[in-house]
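Trainee: any chance you can model this:
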Amino acid sequence: MSLVKLCLFVFCVCAIQCGESKYSPQFEKNGVNADFRIIGGKPAKAGEFRGQVSLQNRFYAHICAGTLIDPFHIVTAAHCHQRQKPIGYVMGDDLTVTLHGNETRQRRKIVHFVPHPEFSRETFQNDIAVIRVDEPFKVTETFGPMHRSNSTPTKGIRCTVVGWGYTSNSEDSDISYNLLKTDVFVIDINFCNSSFSYEGAMKPGMFCAGRTKGGGHDACQGDSGGLLTCAPRTLSGVISFGNECGLPNFPGIYSDVSMYKDWIDKILITKDLPEYEFSPFPKPHLVYEMNKGNSAATSSVTTAVAILSVILAILSH
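Mentor: This next block holds a predicted model:
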C-alpha cells in the first residue's frame, strides 16, 4: 500500500510541474527577455564564486540565482519573485543543482523577500531585491558572503558572469546542472542605449556587459538574479535582462549593486520586514489566478491540485 501511495504522490507532483506556464517577462518594443542562462561558459571550480546560490521552488528545482552577502541575506533580482514560479528555498555551497547534490550542500527557507520599492516590471529599472532566510548559512572553505562593489564597473573592464541557466538560444536547450562561468566586458552605456542596441531601454542603476562584435558569451534563462563579478570575491552586478542570449550588439544588462548600497544596508538592519508567503503546495484559488487567461494550464493545474488534496488525505491516514 505504501508503494501505491508513493506512486500516486509522484504522479501528482509531475502533474503540477507540467501544468506550470513558462514565465518570460519581455519588453514588447525591444524584445527584451529577462530569463537568463550562461552562453559560452566553462565549468566553475568549488569556492571560485563562493557567494553564488540557487533560488528554488517547492520541489527544490532551480528557478533563479542570487549572491550571499552575509549569513542571513542574499541579493537577487526583483523579477525573480514570480507568482507563476514561486521560490521558497535558497541552496548554497554546491556547484550542482541536481536533486541530490554534494554533502556540502546547505539549504535555507526564505522568510522575507524584499524587492526594491521602485522596481518596474515594464522597464526593469531597480531590478534588485534582498532575501532573508530562516537560519544563517554556515561559512565554509568553499562558501560564504561576498563583498559588494562600492563603484560602477568602468568601461572595458573584464568581468565574469556565472550561473546554472540554459547554454544556448535553442528551444531544445535546458539548464546546466553544473555551475558555469564566462568572461564579458563592460560596454559603454551610450552604445547600449543607441539605435544599434537597446534604443534607450537602459535606465539609471543599470550597466551593460558582454561582447558586442561576436557575441556568444552571455547570461540567459535560469541565471537571473545571479552574480557578475569584476573583482575578487566582489558582487558588482545582478543579472537582470537582455535581448535573447549572446547576440552581437546586445550585451547583457545588469543592476549596478553600488547604486543600491544605502537601500541594501537599510534592509539588513531592519528587524520587522514583510512576511513572505510561501507554501510547499499552492492554494487552489491562487493556482486559478496565476493561470487565468490560459484555460489549458488552468485545467491541468487545478486538476492536479485537486488530486493532490486527495493524495495528502490518504497519506495522512
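Trainee: only C-alpha atoms for contact and neighbour calcs from this point on.
Mentor: Fine.
Trainee: could you report the neighbour count for residue 243?
Mentor: Neighbour count of residue 243, defined by other CA atoms under 10 Å: 24.
Trainee: who are the contact partners of it?
Mentor: Residues in contact with residue 243 (CA atoms under 8 Å, 6 or more residues apart in numbering) are 30, 31, 32, 33, 250, 251, 252.
Trainee: one more time with 7 Å, if that's ok
Mentor: Applying CA atoms under 7 Å, 6 or more residues apart in numbering, we find residue 243 in contact with 31, 32, 33, 250.
Trainee: residue contacts, the third one?
Mentor: In this structure, residue 33 makes contact with 24, 25, 26, 241, 242, 243, 244, judged by CA under 7 Å, 6+ apart.
Trainee: can you give me the distance of it to residue 297?
Mentor: Distance from residue 33 to residue 297, counting by CA to CA, to the nearest Å: 22 Å.
Trainee: just the element for residue 63, please.
Mentor: Secondary structure assignment for residue 63, by DSSP states H and E: strand 62-70.
Trainee: which elements pack onto that strand?
Mentor: Packing contacts for strand 62-70, counted by 3 or more CA pairs under 7 Å, 6 or more residues apart in numbering; DSSP states H and E, involve strand 52-56, strand 73-76.
Trainee: which residues sit against that strand?
Mentor: Taking CA under 7 Å, 6+ apart as the rule, strand 62-70 contacts 51-57, 74-76, 80, 97, 144-147, 222-227.
Trainee: just to be sure, residue 225 is in a helix?
Mentor: No - going by DSSP: H, G, I helix; E, B strand; the rest coil, the assignment for residue 225 is coil, not a helix.
Trainee: can you count the residues close to it?
Mentor: Residue 225 has 36 neighbours, counted by other CA under 10 Å.
Trainee: equivalent analysis for residue 155, please.
Mentor: Number of residues near residue 155 (other CA under 10 Å) recorded here: 14.
Trainee: what angle do the strand holding residue 63 and strand 52-56 make?
Mentor: Interaxial angle, strand 62-70 versus strand 52-56 (axes from the mean of the first three to the mean of the last three CA atoms, to 10 degrees): 130 degrees.
Trainee: how far is strand 62-70 from where the chain is centred?
Mentor: Taking CA atoms, centre = their mean, to the nearest Å, one finds strand 62-70 lying 7 Å from the centre of the chain it belongs to.
Trainee: select from the contacts of residue 243 the one having the most neighbours.
Mentor: Using other CA under 10 Å as the neighbour criterion, residue 250 leads these with 26 neighbours.
Trainee: thinking again about what came up before, out of the helices and strands packed on strand 62-70, which is closest to residue 285?
Mentor: Distance to residue 285, taken as CA to CA, is lowest for strand 52-56 among the helices and strands packed on strand 62-70, at 22.2 Å.
Trainee: I'd like the structure of this one too, to check against the first:
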Amino acid sequence: MRVLVVLALLTSAIAVPRDPQRIVGGRNTFIEQYPFLSNMQYLWDGVIWWTSCGGSLITTTSILSAAHCYDFSERFSKKRFREPYRSPHIILIFSESSDFWLSDMHRDDFPWEWRVRLGSTFMSSGGTLHAISAFVLHERYHIPTRLDNDVAIVRLASPAVLSPAVGVARIGGANYLLPDNTPVTAVGWGELWNLGPQPEILQHVDIYTINQEICVQRYAYLRTQPGFQNWPEVTSNMLCSGVLDVGGRDACSGDSGGPLLHQGDVIVGITSWGYDCAHNFYPGVNARPLNWAKDWGTPVQRDPENFASRQVAVPIFAFKWHSKSSITNRLRLCSIRPTRLVGFAQRCSISEHAISRIQ
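Mentor: Below is the predicted model of the structure:
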C-alpha cells in the first residue's frame, strides 16, 4: 500500500487533474524475470487474503520491504482519500541490550494475519505460501521526518526454497550511485491506475530516476498548499522516480515495499510514497537502500562476480520503537486486547535469537 493522497481541493494550477487513462502505464511480466519479488498478503477481517504490499527476498528467510506497511502505531489509507483502511502492522522490538520490550502503544495485527506468496506471476494463485514470524522497522523510521528511513525486514517462519521462480535479490551498495534520468523499473501487483483495480498478473513499468533537488523543490511547494503542511519532506534517504513533466508511468497503491530496480535485478529503491499515482509534476518517492545499508550492520551476501556495489547489507536488529508520532492526521491509532498482547510478548521472546540477525 503505497502512501498516496489526493488533494481534496485543487487550488493550484500546478496540481493538475490526473489523466483518466491507465496511469501506471506498465505491462504484464512473469515472476521468473523477478524471482525475488514477494507478494505480501494481509488477512482482511479474517476472510480474504489481500495483496497489501510488495517486497524483495534478500535471504531465504528475510524480505526487504517498506516500514509503513507494517507500522502498528498508525493506520494508512489504502486510497488517496480519508476513508478508513486497516493497515497491517507489527514490530519485533529489542533494546540495545537485546532484552525484549514493548511500548505502551497498542495494536491489533499480528504475524499470523500475514503471509507471503513467492514464486508466482499471479496475485492470488500459484507459487508457495509462507507464514511470517516477525516484522522489524528501521530504528529511525519517522524520526525526525515522516516516512524517512521507510525500510523494514520481514522474517519468514520457514526458509524459502530457491528455484527459477524464487531467488534472492541484490542491493546496490554504497558506491552504486545512479545519475539523473537513469532507466529503472518498478514491479508489483499494485493498482493499475489511481483508485483502480489491482491486476491478477504481475506488472512492470520502465521509469527514470529524477533529479533530487527538483524532487525536493516540488514537494516543498506541495507543503505550502492548504492541508499539506504536514506532508513528508524529501530527504537524502529517498530516491525519486517517474517520468518528469509527462507522468503516466509509476508505482501505485499496493506496490509499497516492492523494489525499484536498475538493470532488472539490482535494488536501488523501495517503493514508499508520493502524491497520486504517475503524476506529471510530483514524482514517486522511494527509500534508498544504499543509505541505510551502511548504517544497519554487516554485509551477509556479496555478488559472486566480485562487483563491489552489488553487496547486500542488512541489520543486526537492536531497535526501539518510538511511541510518539507526528504523522499526518490522515492516519489513526490501532488498538489491541491486553490478553493478546501478553501472548505476543511470550511468542516474540522465544524467537529473539533467531530474529536478532539475518541468517
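Trainee: so the strand holding residue 63 of the first structure aligns onto which residues of the second structure?
Mentor: Alignment of strand 62-70 of the first structure against the second structure: residues 51-59, by TM-score structural alignment.
Trainee: please apply the same query to stretch 299-312 of the first structure.
Mentor: No residues of the second structure are matched to stretch 299-312 of the first structure when aligned by TM-score structural alignment.
Trainee: buried ones in that stretch?
Mentor: 300, 301, 302, 303, 304, 305, 307, 308, 311 (16 or more other CA atoms under 10 Å).
Trainee: and the furthest pair within those residues?
Mentor: Going by CA to CA, the pair spanning these furthest: 300 and 311, at 16.3 Å.
Trainee: mind naming the longest helix for the second structure?
Mentor: The residue-count maximum for a helix in the second structure (DSSP state H) belongs to helix 338-350.
Trainee: which of the contacts of residue 243 of the first structure still touch in the second structure?
Mentor: Checked against the second structure using both residues aligned by TM-score structural alignment, their matches' CA atoms under 7 Å, the contacts of residue 243 of the first structure keep these contacts: residue 250.
Trainee: and the contacts of residue 243 of the first structure, which is closest to residue 7 of the first structure?
Mentor: Nearest member of those to residue 7 of the first structure, counting by CA to CA, is residue 33, at 37.3 Å.
Trainee: average gap between the match of strand 62-70 of the first structure and the first structure?
Mentor: Superposing on the first structure and averaging over aligned pairs (mean CA distance after the TM-score superposition for the first structure), stretch 51-59 of the second structure comes out at 0.6 Å.
Trainee: helix, strand or coil for residue 308 of the first structure?
Mentor: Under three-state DSSP, residue 308 of the first structure falls in the helix class.
Trainee: nearest spatial neighbour of it, skipping sequence neighbours?
Mentor: Of all residues not flanking residue 308 of the first structure in the chain, residue 12 sits nearest, at 5.8 Å (CA to CA, 6 or more residues apart in numbering).
Trainee: mind checking what the one you found lines up with in the second structure?
Mentor: With TM-score structural alignment as the criterion, residue 12 of the first structure pairs with nothing.
Trainee: go on, residue 3 of the first structure?
Mentor: Alignment note: residue 3 of the first structure maps to a gap in the second structure; criterion TM-score structural alignment.
Trainee: what is the burial count for residue 3 of the first structure?
Mentor: Residue 3 of the first structure has 8 neighbours, counted by other CA under 10 Å.
Trainee: may I ask which helix or strand encompasses it?
Mentor: Element membership for residue 3 of the first structure, per DSSP H and E: helix 2-19.
Trainee: check residue 90 of the first structure too.
Mentor: strand 89-92.
Trainee: between strand 52-56 and the helix or strand following that strand, find me the angle.
Mentor: Using DSSP H and E, the helix or strand that directly follows strand 89-92 of the first structure along the chain is strand 106-115. For strand 106-115 of the first structure against strand 52-56, the angle by the same axes, to 10 degrees is 80 degrees.
Trainee: counterpart of strand 106-115 of the first structure in the second structure, which residues?
Mentor: With TM-score structural alignment as the criterion, strand 106-115 of the first structure aligns to 128-137.
Trainee: how much does that stretch stray from the first structure?
Mentor: Overlaying the first structure shows stretch 128-137 of the second structure at a mean distance of 1.1 Å from the equivalent residues (mean CA distance after the TM-score superposition for the first structure).
Trainee: number of nearby residues for residue 55 of the first structure?
Mentor: Neighbour count for residue 55 of the first structure, taken as other CA under 10 Å: 31.
Trainee: check residue 342 of the second structure too.
Mentor: 10.
Trainee: that's a helix at residue 262 of the first structure, yeah?
Mentor: Yes - counting by three-state DSSP, residue 262 of the first structure is found in a helix.
Trainee: and it, how far is that from residue 148 of the first structure?
Mentor: Distance, residue 262 of the first structure to residue 148 of the first structure, by CA to CA: 12 Å.
Trainee: more neighbours: which of those two?
Mentor: When neighbours are counted by other CA under 10 Å, residue 262 of the first structure and residue 148 differ, and residue 148 comes out ahead with 20 against 9.
Trainee: ok, back up a step: okay if I get the contacts of residue 243 of the first structure as TSV plus distance to residue 19 of the first structure and secondary structure?
Mentor: Output for the contacts of residue 243 of the first structure, formatted as TSV (distance: CA to CA, whole Å; DSSP: H, G, I helix; E, B strand; the rest coil):
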residue	distance to residue 19 of the first structure	secondary structure
31	25	coil
32	25	strand
33	22	strand
250	33	coil
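Trainee: now, among the contacts of residue 243 of the first structure, which is nearest to residue 173 of the first structure?
Mentor: The closest of the contacts of residue 243 of the first structure, once distances to residue 173 of the first structure are taken by CA to CA, is residue 33, at 15.8 Å.
Trainee: please name the nearest non-neighbouring residue to that closest one.
Mentor: Leaving aside its chain neighbours, residue 33 of the first structure sits nearest to residue 26 (4.7 Å; criterion: CA to CA, 6+ apart).
Trainee: now swap in residue 115 of the second structure and tell me
Mentor: Among residues not flanking residue 115 of the second structure along the chain, residue 131 sits closest, at 4.8 Å (CA to CA, 6+ apart).
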